[in-house]
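[1] give me the fold of what follows.
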Amino acid sequence: MAELQEHEHGAGHDYAKGSPHIRHHTIRNRVIDDLHAVVGDVMDRNGKCRVLELGAGHGTFTDHLVAAGAEVTVTEMSRPSVDFLQRRFRHNPNVTVLHDTDGNLGCQTGQFDVVVCISVLHHIPDYLGSTKQLIERIVPGGAFLSVQDPLWYPRRSEVSMTLDRGAYFLWRLGQGEMRRGIATRLRRMRGVYDGTSEADMVEYHVVRKGVDEEALQALLAPAFEDVRLRRYWSTQAGLLQSIGDRFCPPTTFGLIAMRRCSQ
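    A predicted model of the protein is given here:
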């Protein structure tokens, strides 16, 4: 998985291109507001906030965590992305960059007040097991935030799935590599997945049929005083995002778990 992640997110990779939470201000601002709220809550309680940010990409949201007052440890599986992050934050003592070579989600790095997963869980085959490990790394009073994962397909309506895939296809029309995209879609419709393909294994939700938001919520609920689930529309194209925000059923979700209970 690490090799596929590194190949998919190599040198010069543009994280914003296919990432609605980075491209669209409506989603991005909600994420930023949530980050400030979570860090602020911990800062008010403890006077400091140690954050583990998993899969930070090029640090789009790391700046906001630092601005909120946090000390941030960021992880990345892609060596080129790690190099980029180390250059970007080389003069910032409040940011530590780790190369996550074996996909252990930074669990070797100790305890934290907040764990942040932005567009991460859907890449992980055993996301429930990984989330359970992460919860154990959060100190009492801390928080867990995860956003931008696709809703579990079996629970979604046919209208939701059709609109979601249609919006993605229309966006793809302007991106090139249409022959490859159509071949991939036909292969997946037959239930065939390629273990050597970045498109299948890096975006693991296509194999697993999304991410079970209710199972995650049930996992978090006993460990935190307050767990909030937010479902929302998300797609790559700007115009389709604006229309979908108003008229289309949700495709994506985020979870905020506040105030970790004493163990």
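
[2] from here on, just use CA atoms for contacts and neighbour counts.
    Will do.

[3] measure F247 to H25 for me?
    Relative to H25, F247 is positioned 18 Å away (CA to CA, to the nearest Å).

[4] looking at those two, which has the bigger crowd around it?
    Using other CA atoms under 10 Å as the criterion, F247 and H25 rank with H25 on top: 13 against 10.

[5] mind checking how far that one is from Q236?
    According to CA to CA, H25 stands 12 Å off from Q236.

[6] do the same with A56
    The value you get for A56 to Q236, if CA to CA is used, is 19 Å.

[7] measure W233 to N94 for me?
    Between W233 and N94 the computed distance is 34 Å (CA to CA).

[8] contacting residues around D245?
    For D245, the contact set (CA atoms under 8 Å, 6 or more residues apart in numbering) comprises Y232, W233, S234.

[9] and these, which of them are in strands?
    Y232 (DSSP state E).

[10] what's the top helix by length along the chain packed up against?
    Identified as the longest helix of the chain according to DSSP state H is helix 25-46. Helices and strands touching helix 25-46, as assessed by 3 or more CA pairs under 8 Å, 6 or more residues apart in numbering; DSSP states H and E, comprise helix 20-23, helix 62-67, strand 112-118, strand 138-150.

[11] want to put them side by side, so please do this one too:
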Amino acid sequence: MTITPVRPSMGELQEREHGVGHDYASGSPHIRHHTIRDRLIGDLHALVQQVPDRNGQCRVLELGAGHGTFTDHLVAAGAQVTVTEMSEPSVRFHRNPHVTVIHDKEGTAACQAGPLDAVVCISVLHHIPDYLGTVKQLIERIVPGGAFLSAQDPLWYPRRSRMSLCLDRNAYFLWRLGQGQLRRDLATRLRRLRRLRGVYDDANEADMVEYHVVRDGVDEDALRDLLAPAFARVEVRRYWSTQSGLLQAAGERLFPPTTFGLVAGNRR
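    Just a heads-up that it's a prediction; the model follows:
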């Protein structure tokens, strides 16, 4: 008798990749770079400060908060925050009265939350296979006058130039070398060659957690078109982002964008 293996859920894959002891900062130092970090913090404070002026409160859903790198800033700005995270070991803030934690192992709880004044997605949409469907459901939970903010997702590959993709991948490779992770980077490149042929392993967290590599990035124009009918203002921000601090500083001045964020305000 042939036994068909059970494919792990996305929550199980997330916990494998982001389990106990996982350090988000070492794997994602680009969001700690001062230019990116300061811009994000400024956007979060502006978002929270705009909503209480209308509603007297700010109920924020932060999707895939991880260790809560930016949750602290939402709370400091005056928000009541609900955070979701697939990986239970990643979740913090269990004793903060201003933060409600949802261990969302199936990835569905966020779309059932509400009503909400704002939704925040930082470095998370590229982990979600049906990110357009998820954002569509989240929009429905946002009350009139509310906002949607996303950041740190890779631009859609088919619209990027060969130079943009080459600079991005080589910058990442150089950072890996500096971390002493040559073997891991070579393995990543071999997987990427298989993915380019449409071959990937849906039971392998390395293939599925970084889902943008399978899906050719995240389509920023499709997201903008999805948000535009629901919000009076939608802005797409494209910028260079990489793990190396030195290459980040140089890339901001010299290199083409690799990454984008979206800010949508005044929900209709």
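
[12] would you pull the TM-score for this pair?
    Once superposed, chain against chain, the TM-score is 0.94 (TM-score structural alignment, normalised by the length of structure 1); 256 aligned residues with a CA RMSD of 1.2 Å.

[13] re earlier: would you mind listing the residues touching both of H25 and Q236 of structure 1?
    Joint contacts of H25 of structure 1 and Q236 (CA under 8 Å, 6+ apart) do not exist.

[14] which one of W233 and N94 of structure 1 has more residues nearby?
    Shown here are W233 of structure 1 and N94; by other CA under 10 Å, W233 has more neighbours (24 against 15).

[15] aligned to I139 of structure 2, what sits in structure 1?
    In structure 1, the residue paired with I139 of structure 2 is I135, using TM-score structural alignment.

[16] which residues sit in contact with that match?
    F144, L220, A223.

[17] most neighbours among these, please name it.
    In terms of neighbours by other CA under 10 Å, the contacts of I135 of structure 1 top out with F144 at 26 neighbours.

[18] what about that residue, distance to V38 of structure 1?
    If you measure F144 of structure 1 against V38 of structure 1 using CA to CA, the figure is 8 Å.

[19] okay, and the common contacts of these two?
    Common neighbours of F144 of structure 1 and V38, counting by CA under 8 Å, 6+ apart, are V114, M258.

[20] ok, back up a step: okay, the helices and strands packed on helix 25-46 of structure 1, which one's buried deepest?
    Mean neighbour count (mean count of other CA atoms under 10 Å) peaks for strand 112-118 among these, with a mean of 25.

[21] mean per-residue distance, the helix or strand that comes right after that strand to structure 2?
    Sequence order places helix 127-135 as the next helix or strand after strand 112-118 of structure 1, per DSSP states H and E. Following superposition, helix 127-135 of structure 1 is found to deviate from structure 2 by 0.4 Å on average (mean CA distance after the TM-score superposition for structure 1).

[22] buried residues in helix 127-135 of structure 1?
    Buried positions in helix 127-135 of structure 1, judged by neighbour count with 16 or more other CA atoms under 10 Å: Y127, L128, S130, T131, L134, I135.

[23] which residues does the fifth one contact?
    Spelled out, it's L134 of structure 1. So L134 of structure 1 contacts L105, C107, V115 (CA under 8 Å, 6+ apart).

[24] the first one: what secondary structure?
    Which is L105 of structure 1. coil (DSSP: H, G, I helix; E, B strand; the rest coil).

[25] find the nearest non-adjacent residue to T258 of structure 2, please.
    Excluding the flanking residues, the one nearest T258 of structure 2 by CA to CA, 6 or more residues apart in numbering is W240, at 4.9 Å.

[26] give the aligned equivalent of that neighbour in structure 1.
    Match for W240 of structure 2 (TM-score structural alignment): W233.

[27] quick one: contacts for the equivalent of L226 of structure 2 over in structure 1?
    In structure 1, the residue paired with L226 of structure 2 according to TM-score structural alignment is L219. Residues near L219 of structure 1 by CA under 8 Å, 6+ apart: L128, K132.

[28] what separates L219 of structure 1 from V207 of structure 1, distance-wise?
    Distance, L219 of structure 1 to V207 of structure 1, by CA to CA: 22 Å.

[29] same deal with N94 of structure 1?
    Look at N94 of structure 1 and V207 of structure 1: by CA to CA, they are 37 Å apart.

[30] how many other residues sit next to H7 of structure 1?
    When neighbours are defined as other CA under 10 Å, H7 of structure 1 has 16 of them.

[31] that one matches what in structure 2?
    If you follow H7 of structure 1 across to structure 2 using TM-score structural alignment, you land on R16.

[32] ok now do that match, which residues does it touch?
    Counting by CA under 8 Å, 6+ apart, R16 of structure 2 touches E205.

[33] and the longest helix of structure 1 against structure 2, how far off on average?
    Helix 25-46 of structure 1 versus its aligned partner: 0.8 Å mean (mean CA distance after the TM-score superposition for structure 1).

[34] buried ones in that helix?
    When neighbours are counted by 16+ other CA under 10 Å, the buried residues of helix 25-46 of structure 1 are found to be I27, R28, V31, I32, L35, H36, V38, V39, G40, D41, V42, M43.
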